[in-house]
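Student: got a structure for you, letters missing:
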């Protein structure tokens, strides 16, 4: 079961191009997922124009922005970032944009949590996927365990039930003279899976045309440092905002100014000021007096904790 995304724009984009990146039939690296999931209010997101251009032409977006997906743009703060950050660590670069395609088993964008069953899947879309996997230009195809289970449920991919066995850090599901299909960890995994994710990333990177592994590792380290700096800046900004909110709330509750009638011995209409903290500024007291119509006169006593702490003469 799944919930189709309410965005008409996204739905139309997927109807024209039910994949992301390069066309699956011509890509050399094909990554198969379950469904393309987005926040319900993604159209109100700052990155929606970029997301739209990405779905219209993924390779051009990659070469223009230097990242393979809009979720990696600095202004994006939503879910899905971990998946694409992990993918980026493999070492694909903008010059590889025409070689990489992402395609999901489900042919429409979704919102919320999905639990796909065979009846959810469109047979025509699955036929296109199978054609890209076994008859297209894809030299390397990558499936996660969840994707493999759903594909086996459909009975349209019998080739995948005859796994060939390990191939270095990756398990080979199918291999012929033209292509190899691998089982890999989902890119959203983390924690105890980190070592395996890194091993698989290295194995995939070794398949890139003309790649220098040592240079790639250095670039990955630099990217990790830059990413950590960006993340720390975001965390610091968040804490500053939270601190500002706390200080503002504290000031509103601790620095109260109350204008009350003076004692019975004072002239008619005379007032006094009561404050609840000694760090209330004189300018705030004067502003409060003006708002109560007291623009001149005096003396006006200012009390804190029941005693007069100073006297104003307007």
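Tutor: Alright, I've got the coordinates. If you're wondering where the values come from, they're calculated on a predicted model, not measured in any experiment.

Student: From here on, just use CA atoms for contacts and neighbour counts.
Tutor: Fine.

Student: If we go by neighbour counts, what in the helix or strand residue 128 falls within is buried?
Tutor: Using DSSP states H and E, the element containing residue 128 is helix 123-135. Applying a neighbour-count criterion of 16 or more other Cα atoms under 10 Å, the buried positions in helix 123-135 are 123, 126, 129, 132-134.

Student: another structure for you, compare them:
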């Protein structure tokens, strides 16, 4: 049975996505009259989904568990992307059972060996994007995770509280907003996780940007991408990042940064690697 917390978040998520659409984007006639709220009205979404307005209203109020058919229809009506679709299915309890209790995560041995063998910056992220492990080059690139207390060793938390990370990313706002969307994806899996609830509460109080972006209900999965960094030791870097999921624990992911061979960024990583080989030469970024 889906929890009330899941259903409440499902309703908020539907409301947020509805507010982003207009009659024109979904093929409805626009009367031209000014609307009191932005986006589609509830009755318009219900009409497009071929369900009653009362049914859809109860969905947004967190008082109804939708069927798979209704969910699939809403995915189409609200023009959800793949990550958003998966998040919606998670909230509705339609993507497989989730464990009620969560034991403390330990890095999978396979990931640990791969991490140690990887000749490029890499970290292992766990539930709620906790940083579980890293290699020397990963610490040299991002921050010295060993200096961070274990309970605070969370990637999203560091993004908002560590001045070094704010300086590391020239487009910090985009990177941080994506991190919030990725954390929201995690919240869809475990909305009652007390550590996640505490993390969201802390960051919402401490940072206005986090509070605003969290309220937008954007979601994104860890996958692949490109980031620009301004490293204090080796300068400008453009790095591709990729994610590998542990087959024995889907909540553990190895994130690896690489650079195109022959580029200045590739040379910069080689210089950083030589510095990381001698810890006395590597300063904490920033």
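Tutor: Arrived safely, thanks for sending. Remember, predicted model here, so these are calculated numbers, not experimental data.

Student: Mind checking the TM-score on these two?
Tutor: A TM-score of 0.21 describes the superposed chains when it is computed by TM-score structural alignment, normalised by the length of the second structure; 99 aligned residues with a Cα RMSD of 6.1 Å.

Student: before we move on, back to that, show me which pair in the buried residues of helix 123-135 of the first structure is furthest apart.
Tutor: Using Cα to Cα, those reach their maximum pairwise distance at 123 and 134, which is 16.2 Å.

Student: if I look at residue 255 of the second structure, how far off is residue 122 of the second structure?
Tutor: 5 Å (Cα to Cα, to the nearest Å).

Student: Contact partners for the residue nearest to residue 110 of the second structure when sequence neighbours are not counted?
Tutor: Nearest residue to residue 110 of the second structure in three dimensions, chain neighbours excluded: residue 246, at 8.0 Å (Cα to Cα, 6 or more residues apart in numbering). Residues near residue 246 of the second structure by Cα atoms under 8 Å, 6 or more residues apart in numbering: 108, 110-111, 252-254.

Student: buried subset of those?
Tutor: Using 16+ other Cα under 10 Å as the burial test, the contacts of residue 246 of the second structure include 108, 111, 252-254 as buried.

Student: Quick check: of the buried residues of helix 123-135 of the first structure, which lies closest to residue 236 of the first structure?
Tutor: Taking Cα to Cα as the measure, residue 129 is the one of these closest to residue 236 of the first structure, at 44.0 Å.

Student: related to what we said a few turns ago, and the buried residues of helix 123-135 of the first structure as a markdown table, adding distance to residue 62 of the first structure?
Tutor: Output for the buried residues of helix 123-135 of the first structure, formatted as a markdown table (distance: Cα to Cα, whole Å):
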| residue | distance to residue 62 of the first structure |
| --- | --- |
| 123 | 30 |
| 126 | 26 |
| 129 | 23 |
| 132 | 22 |
| 133 | 23 |
| 134 | 26 |
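
Student: Give me the subset of the contacts of residue 246 of the second structure lying in helices.
Tutor: Among the contacts of residue 246 of the second structure, the members found in helices (DSSP state H) are 110-111.

Student: circling back to that earlier point, the residue nearest to residue 110 of the second structure and residue 134 of the second structure, how far apart?
Tutor: Residue 246 of the second structure sits 15 Å away from residue 134 of the second structure, taking Cα to Cα as the criterion.

Student: And residue 264 of the second structure, by the same measure?
Tutor: Applying Cα to Cα, the value for residue 264 of the second structure to residue 134 of the second structure is 24 Å.

Student: sorry, back to before: neighbour-wise, which of residue 255 and residue 122 of the second structure wins?
Tutor: residue 122 (27 against 21; other Cα atoms under 10 Å).

Student: and the gap between that one and residue 73 of the second structure?
Tutor: Separation of residue 122 of the second structure from residue 73 of the second structure (Cα to Cα): 39 Å.

Student: Same check on residue 47 of the second structure?
Tutor: From residue 47 of the second structure to residue 73 of the second structure the distance is 11 Å (Cα to Cα).

Student: Repeat that for residue 258 of the second structure.
Tutor: Distance, residue 258 of the second structure to residue 73 of the second structure, by Cα to Cα: 39 Å.

Student: mind listing the helices for the second structure?
Tutor: Using DSSP H, the helices of the second structure run over 4-19, 42-49, 53-60, 68-77, 82-91, 109-117, 136-141, 155-161, 163-168, 172-189, 194-206, 208-215, 264-276.

Student: and of these, who's closest to residue 230 of the second structure?
Tutor: helix 163-168 (5.1 Å).

Student: Who are the packing partners of that closest one?
Tutor: Secondary-structure packing of helix 163-168 of the second structure (3 or more Cα pairs under 8 Å, 6 or more residues apart in numbering; DSSP states H and E): helix 155-161, strand 224-231.

Student: Just the buried positions in that helix, please.
Tutor: Quick answer for helix 163-168 of the second structure (16+ other Cα under 10 Å): 164-168.

Student: Check stretch 265-273 of the second structure too.
Tutor: Neighbour-count burial for stretch 265-273 of the second structure [16+ other Cα under 10 Å]: 265-270, 272-273.
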